[in-house]
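[1] Need the 3D shape of this:
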Amino acid sequence: MTDGFIDAFLVWIRSAPLMSSVNSFEFDHYAPLIVPVNNENLFFAQSSYLTDVSITLKELPDCVRLLNQLGSQLYSFTVSIVDVCVGNIDITSEIESIYCCNLKKLKMTIYRNMLAYEKYLIPLLQHLSSVKYLTLLLAIYITESNRFVDGFHLERNIVSYMPHLCQFDFHIRSVLKKSPYIELDTIRQSFVKRKSVDCTIEYFNNRYGQCHIYSLPFIGNRLDFISNRFPLFDNKNTFINVTMLLLFDDVKPFENVFFEHITLALPHLRTLEIFNELEQEEKAKIRKNNYIEFSHLSTLIFHYIHMDYGEQLFCRAHLPHLVELVIRNDVLLTIIDQDNQQARNNCLNVETLFIV
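    Model (predicted):
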């Protein structure tokens, strides 16, 4: 969807008579919208009956402005936020002016590492005290402490501000630079009031650490920066509904058996992205003509990878529905030079190619 179309759509929707009777609005989640800064130019100017909104917005300030504009008429709000950089804008006063006293259902998704979590997102959530059903899918870059987000943090900074809360589902990935070593049980024991929760901690050679905490059953369809140490393969099919997976590891390579397990643990996987520059160590164990099948994979993204992963996915896998490929030029040229029949078969249906 082009920016020109979105702009034209916004002009139309602000004044469309049709919107005067609409009580529920959902817009394409792959098309982030911008809410006007000037409150006199309302986003839903003709929609006094609008109570349910599901939308993707470009930035957090857009979300704050829209909540201010909709105010007490809002009952259900599902929002994804694309750009996590707030910049030099101070939205504290706008957050404090939010009055959504009838908001009962809130789902917020931010998958890029958010820098302004402590400064803006926590105060925003604290101002939405009427919420009864809360879902948070967040990636957070911690800058104001040396602790991962855990159960104590959620209870103290979010749950205690929502006295009517009766259901809280979440998947929160918090990232720390130069993170101190923390025992996994320390995180688990922080969920005193919540039993259906699990977590994992991973440490990398780049001196970053990250902690995933998630309610069960797992509600997300996306996992980012997953290493060999993440408990992806369990006997409970915890992550069976995941469709987007970003793999990252600078400690250990992803071996052939790892990809075999992915096809079993994530049978609905559609997008796979890989960051790993470490050479595979168990190539001698790979059986010839033993192809791994990714039945639903449609998008494959290679950024900083060792050549082994290009060969792994193109030459030793079956990708019958691959239509979008992002790949480094040197990896692509090497695959082409190998003139591998399986690689040619896997590329037959590719419609979109990005060379980086």
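[2] C-alpha from now on. contacts and neighbour counts both.
    OK.
[3] for residue 8, what are its contacts?
    By CA atoms under 8 Å, 6 or more residues apart in numbering, the contact set of residue 8 is empty.
[4] Give the buried residues for the strand or helix carrying it.
    In the assignment (DSSP states H and E), residue 8 maps to helix 3-15. Going by neighbour count (16 or more other CA atoms under 10 Å), the buried part of helix 3-15 is 10, 13, 14, 15.
[5] Quick check: next helix or strand after it?
    Of the helices and strands lying after helix 3-15 in sequence (DSSP H and E), the nearest is strand 24-26.
[6] burial of the nearest residue to residue 49 once chain neighbours are set aside, as a residue count?
    Spatial nearest neighbour of residue 49, chain neighbours left out: residue 23 (5.2 Å); criterion: CA to CA, 6 or more residues apart in numbering. A count of nearby residues for residue 23, using other CA atoms under 10 Å, gives 15.
[7] Please generate a structure for the following sequence too, so the two can be compared:
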Amino acid sequence: MKHLSIELNDLPNEIIVFILRKLYDAEVLYSLIGVNKRLTKITHDSIFTSHLTLTYFSNDFPYPLPDSMLDRFCSQILHEIHHKIKWLTLESTSMQRILRATNYPNLYGLGLYGINVNEAISLFTDDITFTCIVKNQISSLIIDISQDKKQILTTNMNKIIFTRIFTMFTNLQYLDFGPSSIWYQRISFDMPFPTITCLNLLELHICVNYFSDLLYLLDGRFNKLHTLHVNIYHIKYSRSTINSGEKLPNLKCFSLYCDMRTLAYDELIVPFLHRMLNLEILDLHIKVDRYKGFINGNDLKENIINYMPQLNKFTFNIRVFNHISNKINLPSNEDIQYTFKDFKDNQIISCVNLFQEKQFRYCHIYSYPYKMKYYDNISNNFPGGLFKYVHKVSLYDEYPFEHEFFLRIQKSFPFMKELTVINAKPQKNKLYRKSKNDNQDLSIIKYPHLIRLNLFQAHDDYVEQFLVDTDMCLPNHVHLSVNYEVMKMVTENFTRNATRINCEKLRSLYLWGTCEITKHVKDYFPHTHIF
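    Below you'll find the model as predicted:
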């Protein structure tokens, strides 16, 4: 049969557009503008020109376009399509050159990534960079501050940048300040409070240090704000706490994320939520130390939902810690689950654990499907499910994790990149696992996307579980953290053949508890950086 070759230009426009939408817009424009009239017309469509990303992202880190691409964009392509561009996503090294390349009469949105603090302060002070943009036409801004190795970042610098943004862009309606949620992107509005006022701001995404910073943002200076997503480092009482009971009638959507355990759920968070009488969407992700029992469905209805008559979507991920020393008779997992029987719009999952040695009880309640990127403190009571968004997992229990448990983790977290195992108990079925040749049903575990593995607080059996190639098939380029003496024992003084294959796959190895790495240790890890 004669070979059939179909060129791109022979396909209908609809098929060409469908194919090109799978590619980076920048690559489409760079490759096809000027090839012929038909392809040039197709690539001039708003599908490829209205929201233009002129940077590459790898592991959420921005990289500039190759010099040849950047040169052509600045000398030709941007001049041809400048009036069609409505949003630009840029990275720091090429940002100024692109912004100065031409005029952007219809540009309303900017995404600026990888900018260090000095660049950000200069950017929002000096008008030169934005000479090709009318300042009041920018209504949406994303700014991602990167760490400057030559300068220690402070929350005060972030406060300066935040303030100057509103001075520069007087018509700002959407602001995402620090989308990576990294610690050095947090803001603290400590004394003296900056005089920021923006009557146009409708949606804000921000990371702050303390609860008082959140209260500052909602003291009336952004009185049209209807959507607020806030990541707080720590929710606690402070001298600078702004005690305001003013209602927030314009707020329609609120998301609160705090990964630090708080003692102030009932005293600060609940009364604060009562101010949002017209809230329609609520998303809570918090850790709570509580002495009056677990938070359950009845508690959420009585203390939150009943105060929000307009609420139509409520998602949450709430982890509650109770010390056993208190004498409250805490409910079982079945009791907790029953309190959510009237939550018809969401599937609610609960998991209750009792940890006698550490003297605390732990209750995790969350909306399913689970959208967070992490899942902490998984025990043998883990209810299972599919968690395709989770990349970071930690396991903790006072009972041993057997081989079958790690298989459950494989099935539930198919895209897991980081795993921490905290368990001091030896496996009970270890001998059964060793006789695997007579038990063919025992499957080899595979975590294909695993990058980081922390076994520093894990019993020897779990180090063996992950390193013996008949139990676990590790992917290449894993970073492993483990105790030196445990590693020495499991690998039989770095000579054991059963662990050699997985050890050769390690990209880096952090050995705790030793100061000298001998030659025979290095020879056992031929492709590994040892620390």
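[8] Save the buried residues of helix 3-15 of structure 1 as CSV, and put in distance to residue 326 of structure 1 too.
    Listed next are the buried residues of helix 3-15 of structure 1 as CSV, based on distance: CA to CA, whole Å:
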residue, distance to residue 326 of structure 1
10, 31
13, 35
14, 37
15, 40
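[9] tell me which of the residues you listed is nearest to residue 187 of structure 1?
    residue 10 (44.4 Å; CA to CA).
[10] and the gap between the closest one and residue 298 of structure 1?
    To residue 298 of structure 1, residue 10 of structure 1 is 31 Å away according to CA to CA, to the nearest Å.
[11] Then residue 1 of structure 1?
    In terms of CA to CA, residue 1 of structure 1 sits 19 Å off from residue 298 of structure 1.
[12] how about the helices in the stretch 1-150 of structure 1?
    Using DSSP state H, counting those that start in this stretch, the helices of the stretch 1-150 of structure 1 run over 3-15, 60-70, 92-96, 122-126.
[13] Quick check: which of those helices is nearest to residue 320 of structure 1?
    Closest to residue 320 of structure 1 of those, according to CA to CA: helix 3-15, at 31.8 Å.
[14] From the centroid of structure 2, which residue is nearest?
    residue 373 (5.5 Å; CA atoms, centre = their mean).
[15] That one -> structure 1?
    Correspondence of residue 373 of structure 2 to structure 1, assessed by TM-score structural alignment: residue 221.
[16] Show me what residue 127 of structure 1 lines up with in structure 2.
    Under the alignment (TM-score structural alignment), residue 127 of structure 1 maps onto residue 275.
[17] repeat for residue 56 of structure 1
    So, by TM-score structural alignment, residue 56 of structure 1 is matched to residue 207.
[18] gap between residue 325 of structure 1 and residue 356 of structure 1?
    Residue 325 of structure 1 is 11 Å from residue 356 of structure 1, where distance means CA to CA.
[19] higher neighbour count, the two?
    Neighbours were counted for residue 325 of structure 1 and for residue 356 using other CA under 10 Å; residue 325 has more, 18 against 11.
[20] how much does the strand or helix carrying the more buried one stray from structure 2?
    Following DSSP H and E, the helix or strand that holds residue 325 of structure 1 is strand 324-327. For strand 324-327 of structure 1, the mean deviation from structure 2 after alignment is 4.2 Å (mean CA distance after the TM-score superposition for structure 1).
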